[in-house]
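Asker: Next one to model:
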Amino acid sequence: MQPRGTGVDLLLPVLPFAAMAAVAAVELSAGPEVGYLALFSIGPAFACVSGTVRRALLVGALAFVLCTAAACYDGLFGSRRATVALASVAGVTAAAALAATLRRRAERELADVRSVAEAAQRVLLRPVPTLAAGPWALAVSYTSAAAEARIGGDLYEVVPTAAGTTRVVVGDVQGKGLEAVETAAVVLGAFREAAPEEPTLEAVGARMERALNRRLEGEEFVSAVLAETTADGVVTLLNYGHPPPLVVRADGRAHLAEPARCAPPLGLAALGPAGPEAHHLRLGPGDQLLLYTDGVTETRDHAGEFYPLLERAGLLAVDHPDGALEALRRDVAAYAAGPLKDDAAMMLLRRRPDGPG
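Answerer: Model (predicted):
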């Protein structure tokens, strides 16, 4: 759905005509002694802000006609003052047409960038299955801070295995721009290749670490959480320097699944202590697990306070996981009261209420 126009967007089309009408009224009331004729050039100057080149030229032609008519009314037509005013209108009109041409070109280039970014997002962040193995339901949400690109360095993926389990990853690449997107592609490629093959989640993480070591330079890194779910509700978590997942029980109780041992992000294993220790928990029917990136918890309000995710866990008490994530996403956006400062990815795993206990 296209966003609704703001008040400024609705005002821009009529602004040139309103400005010229105001100048005409002032000129007629002030008389020839003051001399506001050159101010008719305000019309074409405003016209280049929105609309086409043709519109800018039409507004400029109208301003030229109004300036000529006002000069005749004041008995100044042919005078130096009127000639300078008409030259000003013509010059500003030419500049407005050029500015409109450049603006339209920039808009087309931005549209191309957006289409390429959306194609890249569809390749990197493929639609995930709404139903995972066994009694699990799943939903994802991605909000990019780069509105013009609509894609950033956050990532997620879901891969079922032949053993009947489901493995997922949610991660956050250090940095922004195309380099972050390239790194995200490396992480996702390694996870998609390793998740169906490796016998343990630790082996999947090791494969991702090796892939990143071949790609990254210096101190670049990727924080991530890997999770594996089974049909009986057991979840295994590996946390690589990432915000801890949120566990929401069916009765509304919520807590953060803090890792048993802190571990460095992927790409920094050689610089830190041993890798993460597997953290096991069991989710009963109706329980939920939210994996997210720091774009959610580091969102600040007007007072500079971080988003209180644990306090807002009740927003996930919606019948469908997609609706629950949408409610949380809207609340984060409202809390920020403006564009997010960082990308925000979320994945919600919910144990079906009718699943086996």
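Asker: hey, let's count contacts and neighbours off CA atoms from now on
Answerer: Fine.
Asker: Around Arg105, count how many other residues there are.
Answerer: Residues near Arg105, counting by other C-alpha atoms under 10 Å, number 12.
Asker: ditto for the one 10 residues further on
Answerer: Neighbours of Ser115 under the rule other C-alpha under 10 Å: 14.
Asker: Name the secondary structure element that contains it.
Answerer: Assigned by DSSP states H and E, Ser115 belongs to helix 80-124.
Asker: So which elements touch that helix?
Answerer: Using 3 or more C-alpha pairs under 8 Å, 6 or more residues apart in numbering; DSSP states H and E, the elements in contact with helix 80-124 are helix 42-47, helix 53-73, helix 177-194.
Asker: in the very next helix or strand once past that helix, what counts as buried?
Answerer: Counting by DSSP H and E, the element after helix 80-124 in chain order, helix or strand, is strand 136-143. For strand 136-143, the neighbour count (16 or more other C-alpha atoms under 10 Å) marks Trp136, Ala137, Leu138, Ala139, Val140, Ser141, Tyr142, Thr143 as buried.
Asker: swap in stretch 325-342?
Answerer: Buried residues in stretch 325-342, counted by 16+ other C-alpha under 10 Å: Leu325, Glu326, Leu328, Arg329, Val332, Ala333, Tyr335, Ala336, Leu340, Asp342.
Asker: Looking at those residues, which are in strands?
Answerer: Among the buried residues of stretch 325-342, no residue falls in strands (DSSP state E).
Asker: And the residue nearest the centre of the protein?
Answerer: For the chain, the residue nearest the mean C-alpha position is Ser144 (2.2 Å; C-alpha atoms, centre = their mean).
Asker: Now distance to Val234 too, for the buried residues of strand 136-143, in CSV please.
Answerer: Output for these, formatted as CSV (distance: C-alpha to C-alpha, whole Å):
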residue, distance to Val234
Trp136, 11
Ala137, 14
Leu138, 15
Ala139, 19
Val140, 20
Ser141, 24
Tyr142, 26
Thr143, 29
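Asker: Next, the structure of the following sequence, for comparison with the previous one:
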Amino acid sequence: MTDTKPPSTPTVLSSMPVVVMAVVAVADVVAGPGVGFLPLVSLGPAFSGLVGGWRRTAGFGLVALVLCVALGLYDGLFEERRGYTALAAVAGVTGIGITAAVMRSRREVELASVRSIAEVAQRVLLRPVPLTAGPLQAAVSYTSAVAEARIGGDLYEVVASPHGIRVIVGDVQGKGLAAVETAAVVLGAFREAAHDEPGLVGLGERLERSVARELEGEKFVTAILAEIGSDHEAVLLNYGHPAPMLVRRDGTVDFPQPPAFALPLGLGAHGGDGPKPYRVDFAPGEQLLLYTDGVTEARDEQGSFYPLGDRAYLLKEFDAHRALEALRADLAQHAAGPPRDDAAMLLLRYHGHGEGKSVPMG
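Answerer: Coordinates of the predicted model:
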């Protein structure tokens, strides 16, 4: 077992064993043998067992035993049972502290293993998007609402297909492992169909069939699909998802809405027409931000939603990744607390067709 103190352990807790034993020793000397402070020396190894490794706990236990013997001789307690009772108390608490430290160390090793597995799962499920795809530069940000998690129910992908650059951003209903499993199904289907289907509608229908096979009851996935070709426009297909934010070259902002409401993926069997594709101008120097509702539904302390359109100026940063990081930091500051929902953002910048030079933003 490793005997290192976790980096996040507060300094106060780390110093508690020394402070407690020092206070008990001083109090015992001042008060004399009649008060019975001596057994409290065992608090030293007890606190050490909570925050330190087993070797550190054993060390404090040995110090506590020596201190107990010294104080017992000073108070004359070994002439009766009180001195030996205090020694037994210190030895017993030290043993329990060592056991607790060993068990905690094992749990930390197991947790580290689980986290490493989660990181591998993240790389497989939400693999890094390409820095450039055709005329586009891409950057992505993902914040999970689940403590210690790095993946959740939001999903994104960018695929350079023979039919153009195809993109998806989606949000699985619910949280936890079930949502992650559904996200994996959607991404797997998208990655395959993006290369095979010549039209965006056909791609969406493939996703609908895949999701319908996996989901049960009223579960669903909101999603928006985009296809960017060589004609300075983007084709969008919206399955009940928040409209993307389009930032024009002059800094003006638009949220292009679909021509009609469409049900999310997984609810196609409930009737209703599928989504209709619609086109928006998307030319060099412009930016397209696709995101999940964890962004726009983030509330501040007064209950106000995050004003995404008013924050478009944060995307003027020349580097796309730094621009998106600035937006993510502003979103976290607005929420003023742990996120209540997963929040994914995918930023696409149109830099032109193979000119090799970036177009300044804003």
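Asker: Next, the TM-score between them, please.
Answerer: Here the superposed chains carry a TM-score of 0.91, computed using TM-score structural alignment, normalised by the length of structure 1; 350 aligned residues with a C-alpha RMSD of 2.1 Å.
Asker: Once you drop chain neighbours, what's closest to the residue in structure 1 that Ala223 of structure 2 lines up against?
Answerer: Aligned counterpart of Ala223 of structure 2 in structure 1: Ala224 (TM-score structural alignment). Distances taken as C-alpha to C-alpha, 6 or more residues apart in numbering put Gly171 closest to Ala224 of structure 1, at 3.9 Å, once the chain neighbours are dropped.
Asker: and what of Ser41 of structure 1?
Answerer: In space, Ser41 of structure 1 is closest to Val89, 4.5 Å off (C-alpha to C-alpha, 6+ apart).
Asker: Asp312 of structure 1: how many residues sit nearby?
Answerer: I think there's a mix-up here, since residue 312 of structure 1 is Arg and not Asp. 13.
Asker: show me the contacts for it.
Answerer: If you count contacts by C-alpha atoms under 8 Å, 6 or more residues apart in numbering, Arg312 of structure 1 has them with Leu328.
Asker: Let me see the contact set for Ala133 of structure 1.
Answerer: By C-alpha under 8 Å, 6+ apart, the contact list for Ala133 of structure 1 reads Pro160, Gly164, Thr165, Thr166, Thr230, Ala231.
Asker: again, 7 Å this time
Answerer: Going by C-alpha atoms under 7 Å, 6 or more residues apart in numbering, Ala133 of structure 1 touches Pro160, Gly164, Thr165, Thr166, Ala231.
Asker: Neighbour count, secondary structure and distance to Gly177 of structure 1 for these - can I get that in a markdown table?
Answerer: Formatted as a markdown table, those follow (neighbours: other C-alpha atoms under 10 Å; DSSP: H, G, I helix; E, B strand; the rest coil; distance: C-alpha to C-alpha, whole Å):
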| residue | neighbour count | secondary structure | distance to Gly177 of structure 1 |
| --- | --- | --- | --- |
| Pro160 | 18 | strand | 30 |
| Gly164 | 13 | coil | 37 |
| Thr165 | 19 | coil | 34 |
| Thr166 | 22 | strand | 30 |
| Ala231 | 18 | coil | 38 |
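Asker: quick one: which two of those are the most distant?
Answerer: Farthest pair in the contacts of Ala133 of structure 1 (C-alpha to C-alpha) is Pro160 and Ala231. Separation: 11.7 Å.
Asker: Aligned against structure 2, show me the partner of the residue nearest to the centre of structure 1.
Answerer: Taking TM-score structural alignment, Ser144 of structure 1 has Ser144 as its aligned residue in structure 2.
Asker: What's the local residue count around the nearest residue to that match once chain neighbours are set aside?
Answerer: Of all residues not flanking Ser144 of structure 2 in the chain, Asp342 sits nearest, at 4.5 Å (C-alpha to C-alpha, 6+ apart). By the criterion of other C-alpha under 10 Å, Asp342 of structure 2 has 24 neighbours.
Asker: thought Asp342 of structure 2 was touching Gly294?
Answerer: Yes - taking C-alpha atoms under 7 Å as the definition, Asp342 of structure 2 is a contact partner of Gly294 at 5.4 Å.
Asker: hang on, the earlier thing: would you agree the match of Ala223 of structure 2 falls within a strand?
Answerer: Yes - applying DSSP: H, G, I helix; E, B strand; the rest coil, one finds Ala224 of structure 1 inside a strand.
Asker: Hmm, it is touching Val168, no?
Answerer: No - taking contacts as C-alpha under 7 Å, Ala224 of structure 1 lies outside contact range of Val168: 10.3 Å.
Asker: who has more neighbours, these two?
Answerer: Neighbours per residue (other C-alpha under 10 Å) separate Ala224 of structure 1 from Val168, with Ala224 holding more: 29 against 22.
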